[in-house]
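[1] what follows is a predicted protein model with its sequence.
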Amino acid sequence: MANTNFIDHVRLYCRSGNGGAGAVSFRREKHVPKGGPDGGNGGRGGHLILRGNSQLWTLLHLRYQKHVIAENGVNGSGHGSSGADGKDIILEVPLGTVARFESEEGEPLDPIEITEDGEEKILLPGGRGGLGNENFKTATNQTPRFAQPGEPGQEYLCILELKLLADVGLVGFPNAGKSTLLSVVSAAKPEIADYPFTTLVPNLGVVPYRDHKSFVMADIPGIIEGASEGKGLGLRFLRHIERNSILLFLVPADAEDIAKEYEILLGELTKFNPELLDKDRLLAISKCDMLDEELIEEMKALLPTDVETLFISSVAQMGLQELKDALWRRMTAANE
């Protein structure tokens, strides 16, 4: 059941509030026969606001909220009274959420990203309230009999996508040992089994390091050749890799051709987003508890030369500290 709780894509019909209309009103008192205009302004329509919440890790709470409609502003009234603003609606979202807009008419809006806890950005602004007739009094027109209507709110189909924020993203074919590695180096408990596509949703784990330091590692569901064109599960989860600062490629030691598998993985990421090539990357050969020193030395001659390679075994706890050291060095260098 836990897997069904990870929702990283929702579509919402969103509409901000209309602004209230300005009032047409004149001051009328017993001893003031010509009191002049006193129509108040209309209130602003309610905004739709996104707020980052570090306690959330999925968009599940928005899955069944198909319509998000803010309140309209209240019309102005006499005696210079302005209408109340419409109530804003705040949507709390996990860090790494991107909001995109679909509309058949009008200019498309720029995407909105939320990356920090407590960060607020207006998804759709409410319409401005109209001015009452007291704002239009002039020396030549002292009794204006008109006021501004309120501006309409904005209306869009909004798509919220979650891109996981992690320091290290695990990239590999199904059954490469990504979930096992994450479960050993962190407290995360991903589902592990001896068959492909055991992992159906991304998993995050906090990896403890020396001197009480730590970093976040993400296990992305297995990529297959053709994932960038929609095959397997890869296309759905490739976007999570975009937010990882370091990519850790995992290829099992029993692969037929380690260099070829690495190139296929690299090729799929390049087709999906060429900018992923700019990220720092590391290659780990997993399941090396079945290899002896002589075999490892022979394999080194067949490995790619353009990436640092480490030999590890999650089950035998082999090379894991060296792996964490290498990842930490790269993260430290990237932040300098």
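    Yep, it's here. Predicted, not measured: the structure shown is a model, and the values here were computed from it.
[2] switch to C-alpha atoms for all contacts and neighbour counts from now on
    Will do.
[3] neighbours around Glu298, how many?
    Other residues within reach of Glu298, judged by other Cα atoms under 10 Å, total 10.
[4] for Ala333, that is, sorry about that
    The burial count for Ala333: 9, using other Cα under 10 Å.
[5] that one sits in which helix or strand?
    In this assignment (DSSP states H and E), Ala333 forms part of helix 320-335.
[6] in that helix, what counts as buried?
    Leu320, Leu323, Lys324, Leu327, Trp328, Arg330, Met331 (16 or more other Cα atoms under 10 Å).
[7] which neighbouring elements make contact with it?
    The contact analysis (3 or more Cα pairs under 8 Å, 6 or more residues apart in numbering; DSSP states H and E) places helix 320-335 against strand 246-252.
[8] quick one, whichever helix or strand comes after the strand it packs on and strand 246-252 angle?
    Downstream of strand 246-252, the next assigned helix or strand under DSSP H and E is helix 258-272. Angle of helix 258-272 versus strand 246-252, following axes from the mean of the first three to the mean of the last three Cα atoms, to 10 degrees, is 140 degrees.
[9] and the next element down the chain from helix 258-272?
    strand 280-286.
[10] and the nearest residue to Pro252 once chain neighbours are set aside, how many neighbours does it have?
    Using Cα to Cα, 6 or more residues apart in numbering and skipping residues adjacent in sequence, the residue nearest Pro252 is Ser286, 4.6 Å away. Ser286: 27 surrounding residues under other Cα under 10 Å.
[11] try the one 10 residues further on
    As a burial measure, Ile296 scores 13 neighbours (other Cα under 10 Å).
[12] try it against this one:
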Amino acid sequence: MLSNIFTLGFLVSLLASTIRLATPILVPALGQIFTQKAGILNLGVEGTMTIGAVSGFSVAYLTGNLWIGILGGIIFGMLWSLLMACLSITMKANQVIAGIGLNILGAGVAVYAYRVIFGIQKLPPQVETFSIINIPLLSDIPIIGPIFFQHNILVYLGFLLVPITWFVLEKTTFGLKIKAVGEHPRAADSKGISVAKIRYSAVLIGGAYAGAAGAFMTIAYLNQFTEAIIGGRGYIAISVVIFSRFIPKRSMLGALLFGFASALQMRLQALGINIANQLLLMLPYIMTVLALILASKKSEIPSAYTIPYSRLER
């Protein structure tokens, strides 16, 4: 058994899968950096990703265009996150309760929408997924090429969002406003910054990222929709934000860590290793808990984190 594990082919396959499985964790985590930097804790990422998954798949199936499917996932992800924005910003509801409620509701709405659109079929509908793009020259490099440069376009775009997110947050006025309303919303308001507008924008950006990640799962990773397709990745994405201390580069490392855990348990199951299947499935979530324990003491959360803002309160 060990001779099958400690091989170059196994290692290359494991690391390539790590990058692929890290993508649907990294993308929503980057979106939540916007949201949480603005002071909003959106625990409804799991539900948003599920809505993005079913809408992205449905649109891609009905139109026959994968890119329109991704756009559909983004739009419906934003619309679903708009509910969270209304509850947490306008209505000033408890953000933890609102997020968990939207997760439960999102799972139900997604399954219901899928049944309405496709009905009950003997064979589930499927779409053609994005094809693998081999980067010229780079993909031919031994070992490195198959790991980094033989993925579909959405994997490349997902990792490209890391420097884009960093640039927006650190080098633009909009990013400065997001950090201002998260740290001291009253001071930001006194300078003419609309706290509600910036927070709404941050939540919608997080919804767009989560919706895109959900659509990735159905039309770029798998080729169909299932009820459990997200499988806790939304919660893991939130933990990556805490683990990374709201830094995009660190969130990439965190996503790769959890992607590695997921890829490892899948590869070990495929090899038929003599470990209980349930224990292997627990591996990514065990790593999530350990990461949160280690990172919680060093986390640097915004001062107004989860605190609703009202001009009338002092």
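    Right, received. Where do you want to start? Just so it is clear, the model here is predicted, and its values are computed rather than measured.
[13] need the TM-score between these chains.
    The TM-score (TM-score structural alignment, normalised by the length of structure 2) is 0.19; 99 aligned residues with a Cα RMSD of 6.3 Å.
[14] isn't the residue nearest to Pro252 of structure 1 right next to Leu320, touching?
    No. Applying Cα atoms under 8 Å, one finds Ser286 of structure 1 not in contact with Leu320, separated by 10.3 Å.
[15] show me where structure 2 has strands.
    Taking DSSP state E, the strands of structure 2 run over residues 132-134, 150-152.
[16] what's the burial count for the residue nearest to Pro185 of structure 2 when sequence neighbours are not counted?
    Once flanking residues are discounted, Pro185 of structure 2 sits nearest to Val195: 6.3 Å by Cα to Cα, 6+ apart. Neighbours of Val195 of structure 2 under the rule other Cα under 10 Å: 25.
[17] distance of Val195 of structure 2 from Trp80 of structure 2?
    21 Å (Cα to Cα, to the nearest Å).
[18] for the helix or strand hosting Leu12 of structure 1, packing partners?
    Here Leu12 of structure 1 sits within strand 9-15, counting by DSSP H and E. Judged by 3+ Cα pairs under 8 Å, 6+ apart, the packing partners of strand 9-15 of structure 1 are strand 67-69, strand 155-162.
[19] other SSEs contacting the shortest one?
    Right, the one you point to is strand 67-69 of structure 1. Against strand 67-69 of structure 1 (3+ Cα pairs under 8 Å, 6+ apart) you get strand 9-15.
[20] what do you get if the cut-off is 10 Å, keeping everything else the same?
    strand 9-15, strand 89-93, strand 155-162 (3 or more Cα pairs under 10 Å, 6 or more residues apart in numbering; DSSP states H and E).
[21] turn these into TSV, including distance to Gly234 of structure 1.
    Formatted as TSV, those follow (distance: least, Cα to Cα, whole Å):
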stretch	distance to Gly234 of structure 1
strand 9-15	15
strand 89-93	24
strand 155-162	15
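[22] could these be laid out in TSV, adding mean neighbour count and distance to Glu102 of structure 1?
    What follows is those, written out as TSV (neighbours: other Cα atoms under 10 Å; distance: least, Cα to Cα, whole Å):
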stretch	mean neighbour count	distance to Glu102 of structure 1
strand 9-15	19	10
strand 89-93	20	18
strand 155-162	20	5
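[23] of those, which is nearest Asn335 of structure 1?
    strand 155-162 (23.9 Å; Cα to Cα).
[24] let me know the angle separating that closest one from strand 9-15.
    Using the same axes, to 10 degrees: strand 155-162 of structure 1 against strand 9-15 is 150 degrees.
[25] tell me the angle whichever helix or strand comes after strand 155-162 of structure 1 makes with helix 320-335.
    Next helix or strand after strand 155-162 of structure 1 toward the C-terminus (DSSP H and E): strand 168-172. Orientation of strand 168-172 of structure 1 against helix 320-335 (the same axes, to 10 degrees) gives an angle of 120 degrees.
[26] and the strands of structure 2, which is most packed in?
    Using mean count of other Cα atoms under 10 Å, the stretch among the strands of structure 2 with the greatest mean number of neighbours is strand 150-152 (a mean of 20).
[27] counting by contacts, list what that one packs against.
    Going by 3+ Cα pairs under 10 Å, 6+ apart, strand 150-152 of structure 2 lies up against helix 8-37, strand 132-134.
[28] give me that answer again for 7 Å
    Applying 3 or more Cα pairs under 7 Å, 6 or more residues apart in numbering; DSSP states H and E, we find strand 150-152 of structure 2 packed against strand 132-134.
[29] leaving out sequence neighbours, find the closest residue to Leu160 of structure 1.
    Ranked by Cα to Cα, 6+ apart and with sequence neighbours excluded, the top spatial neighbour of Leu160 of structure 1 is Ala99, at 4.6 Å.
[30] quick revisit: now the residue nearest to Pro252 of structure 1: how far from Cys14 of structure 1?
    46 Å.
[31] hang on, the earlier thing: so which of the helices and strands packed on strand 9-15 of structure 1 gets nearest Leu310 of structure 1?
    strand 155-162 (31.0 Å).
[32] what angle do strand 89-93 and that closest one make with each other?
    Orientation note: strand 155-162 of structure 1 sits at an angle of 20 degrees relative to strand 89-93 (the same axes, to 10 degrees).
[33] follow-up on the earlier one: for the buried residues of helix 320-335 of structure 1, which one is nearest Val207 of structure 1?
    Nearest to Val207 of structure 1 out of those is Lys324 (Cα to Cα; 8.6 Å).
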